[in-house]
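**Q** sequence and predicted structure are below.
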Amino acid sequence: MLPLNAFVVWRERSAIDWHGVRWVAVTRVAATPLGLLVLTAVPANRLGLLIGAATVLAAIVSLVAPDFHPSRGAFLGAGAATAVSETATGVGGPPLALVYQHSPAPELRSTVAASFLLGEVVSIAVLLVRGIGDAGAVRDAAWLLPALVVGLLLSSRLHERLDSKRLRFLVLVFALVSGVVLMVS
């Protein structure tokens, strides 16, 4: 995810909502230890169910909620939820994507990528300090690089064709599917 998010941040850097990124980052950094606590305290068979159910519920509420512009509270909540869910399960996207679901497509993509990039570095550092993860995981992830390159090339041709309405629909589908996959696994 690090190379993917770095690429999106670079490609759409002019659309990043730095105000939102700052608030998400503050909470993201502060709440990452809580994600580690959840990872170690909640049994693995319950962890996916807990975070998956919260993600599905948030997506369903988003389907019926009116349009909104995120406030500081939404950024702080998304940062905390992302810190816990990404550190504990590796799935941190839905909370941030839901906060930016009504934003223009370039802003959503770039801001979420910038927030992820910071958060991924923090989560990886915390997990490594605690002895969770190793060089083998990096080697395994390297096998995904060819697919990442293909995806980046395709996205470079398609990203401007995806308007905000379609992107919002895909964000909600992504959140629902992510939540269900976490609950089932």
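**A** Nice, I can see it.

**Q** from now on I want contacts and neighbour counts done on CA atoms only, so please keep to that.
**A** Will do.

**Q** now do the contacts for the residue nearest the centre of the chain.
**A** Geometric centre of the chain, nearest residue: Gly93, 2.1 Å, by C-alpha atoms, centre = their mean. Counting by C-alpha atoms under 8 Å, 6 or more residues apart in numbering, Gly93 touches 82, 86, 112, 116, 175.

**Q** residues near Ala15, how many?
**A** 16 (other C-alpha atoms under 10 Å).

**Q** pretty sure it contacts Glu107?
**A** Yes: at 4.8 Å, Ala15 counts as touching Glu107 under the criterion of C-alpha atoms under 8 Å.

**Q** picking up where we left off before, next one: the residue nearest to the centre of the chain from Arg130, what distance?
**A** 23 Å (C-alpha to C-alpha, to the nearest Å).

**Q** check which helices and strands whichever strand or helix holds Val38 sits against.
**A** Secondary structure assignment for Val38, by DSSP states H and E: helix 18-41. Under the contact criterion of 3 or more C-alpha pairs under 8 Å, 6 or more residues apart in numbering; DSSP states H and E, helix 18-41 touches helix 72-89, helix 105-129.

**Q** in terms of helices and strands, where is Val181?
**A** With DSSP H and E as the test, Val181 turns up in helix 164-184.

**Q** what about versus this one:
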Amino acid sequence: MAFISTIDWPVIVLAILAVIAAGAVQGSTGFGFNMVAAPVLALIDPAFVPVPMLLLALFVCIVGAIRERSEIDRKGLTASLSGRVAASILAVLCLGLVDQAAYSTLFAVLVLIAVALNLLGLKVDANPRNLFIAGGVSGFMGTLTSIGAPPMAMVYQNAKGPVMRATLSAFFVFGAIISLIALAIGGQVTWTGIGLGLLLLPFAMIGFVFSNWGRLLVDKGKVRIVVLSVSALSAVLLIVREFVF
């Protein structure tokens, strides 16, 4: 982690604030941790994705799933995880085929696609077929870019708040583990990545504490616009960095 010493303190503070905000959003909605934190941290250094972000999301989702465990949709969880396993392996194969510049651009484009899917607000029934497909798409995007929430969130967008939060949190617990295993098999997991994740973990948990109040805002629809706005802006900045600087 020697590169950390070359980062200015204002940048480090920005990374910490992004992770705190992401923890609060994740705990409030059941998704959005990586949509908020990953684009911002990727601008600071690409080493923050995907492994560190997956580790952070894993721990935050564990706490979220435990908090509302009685509301988990277990049948839906099984169907969606089945799709995620195969897609995660495919994503690892794709990850090794692109160079850093192409990876960053692809990352930004997928973020914008994720935002567009949310803005469309397509209503999809939470049946086994759709959950399998959503789990697969989520697994592919999550492993490749650390952002896999939109497909699953779209399927559960009509569910009650506690059901959505608990089920999505449980899905991302298992999903993050699957993705990390797939990345490890592909040689993408390093001690540097693990160290970066653990370094930011306390701040992610601080953010999660704030979600005790943030859940009240979810019913009023105020969190969603923040997630989409920050994600879209960060993706645009990432594209600008690749083509301008």
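**A** All right, it came through fine. All values reported here derive from a predicted model rather than from experimental measurement.

**Q** need the max-distance pair from the contacts of Gly93 of the first structure.
**A** Using C-alpha to C-alpha, the two most remote members of the contacts of Gly93 of the first structure are Phe116 and Ala175, lying 15.3 Å apart.

**Q** quick one: which of these two has more around it?
**A** Phe116 (30 against 26).

**Q** residue in the second structure matching that one?
**A** The alignment partner of Phe116 of the first structure in the second structure, by TM-score structural alignment, is Phe172.

**Q** I'd say its match and Val60 touch.
**A** No: between Phe172 of the second structure and Val60 there is no contact under C-alpha under 8 Å: 9.6 Å.

**Q** shared neighbours of those two, anything?
**A** In contact with both Phe172 of the second structure and Val60: no residue, using C-alpha under 8 Å, 6+ apart.

**Q** mind checking how far Ala91 of the second structure is from Leu131 of the second structure?
**A** For Ala91 of the second structure, the distance to Leu131 of the second structure - C-alpha to C-alpha - is 19 Å.

**Q** who has more neighbours out of those two?
**A** Leu131 (27 against 22).

**Q** check contacts around the counterpart of the more buried one in the first structure.
**A** Correspondence of Leu131 of the second structure to the first structure, assessed by TM-score structural alignment: Phe75. For Phe75 of the first structure, the contact set (C-alpha under 8 Å, 6+ apart) comprises 20-21, 23-24, 96, 99.

**Q** go again with 6 Å.
**A** Counting by C-alpha atoms under 6 Å, 6 or more residues apart in numbering, Phe75 of the first structure touches 23-24.

**Q** which non-adjacent residue is nearest Ala81 of the first structure?
**A** Leaving aside its sequence neighbours, Ala81 of the first structure sits nearest to Pro95 (C-alpha to C-alpha, 6 or more residues apart in numbering; 6.3 Å).

**Q** the second structure: which residue goes with the one you found?
**A** Checking TM-score structural alignment: Pro95 of the first structure goes with Pro151.

**Q** count of neighbours near its match?
**A** Pro151 of the second structure has 23 nearby residues by other C-alpha under 10 Å.

**Q** ok, Val11 of the second structure next?
**A** By other C-alpha under 10 Å, the residues close to Val11 of the second structure number 12.

**Q** next: Ile20 of the second structure.
**A** Neighbours around Ile20 of the second structure, by other C-alpha under 10 Å: 26.

**Q** likewise Leu93 of the second structure?
**A** 14.

**Q** how about it: what's its closest non-neighbour residue?
**A** Distance criterion C-alpha to C-alpha, 6+ apart; nearest residue to Leu93 of the second structure, sequence neighbours excluded, is Gly186 at 7.5 Å.

**Q** can you tell me the SS state at Asn158 of the second structure?
**A** Here Asn158 of the second structure takes the coil state, with states given by DSSP: H, G, I helix; E, B strand; the rest coil.

**Q** in the second structure, what stretch matches stretch 4-14 of the first structure?
**A** So stretch 4-14 of the first structure sits over residues 60-70 in the second structure, by TM-score structural alignment.

**Q** is it true that the match of Pro95 of the first structure touches Phe132?
**A** No: at 10.5 Å, Pro151 of the second structure and Phe132 do not qualify as touching, with contact defined as C-alpha atoms under 6 Å.

**Q** what's in contact with the helix holding Val181 of the first structure?
**A** Contacts of helix 164-184 of the first structure (C-alpha under 6 Å, 6+ apart): 48-49, 52, 55-56, 59, 94, 101, 104-105.

**Q** type out the PyMOL command that picks the buried ones from those residues.
**A** Buried residues among the contacts of helix 164-184 of the first structure (16 or more other C-alpha atoms under 10 Å), as a PyMOL selection:
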select buried, resi 48+49+52+55+56+59+94+101+105
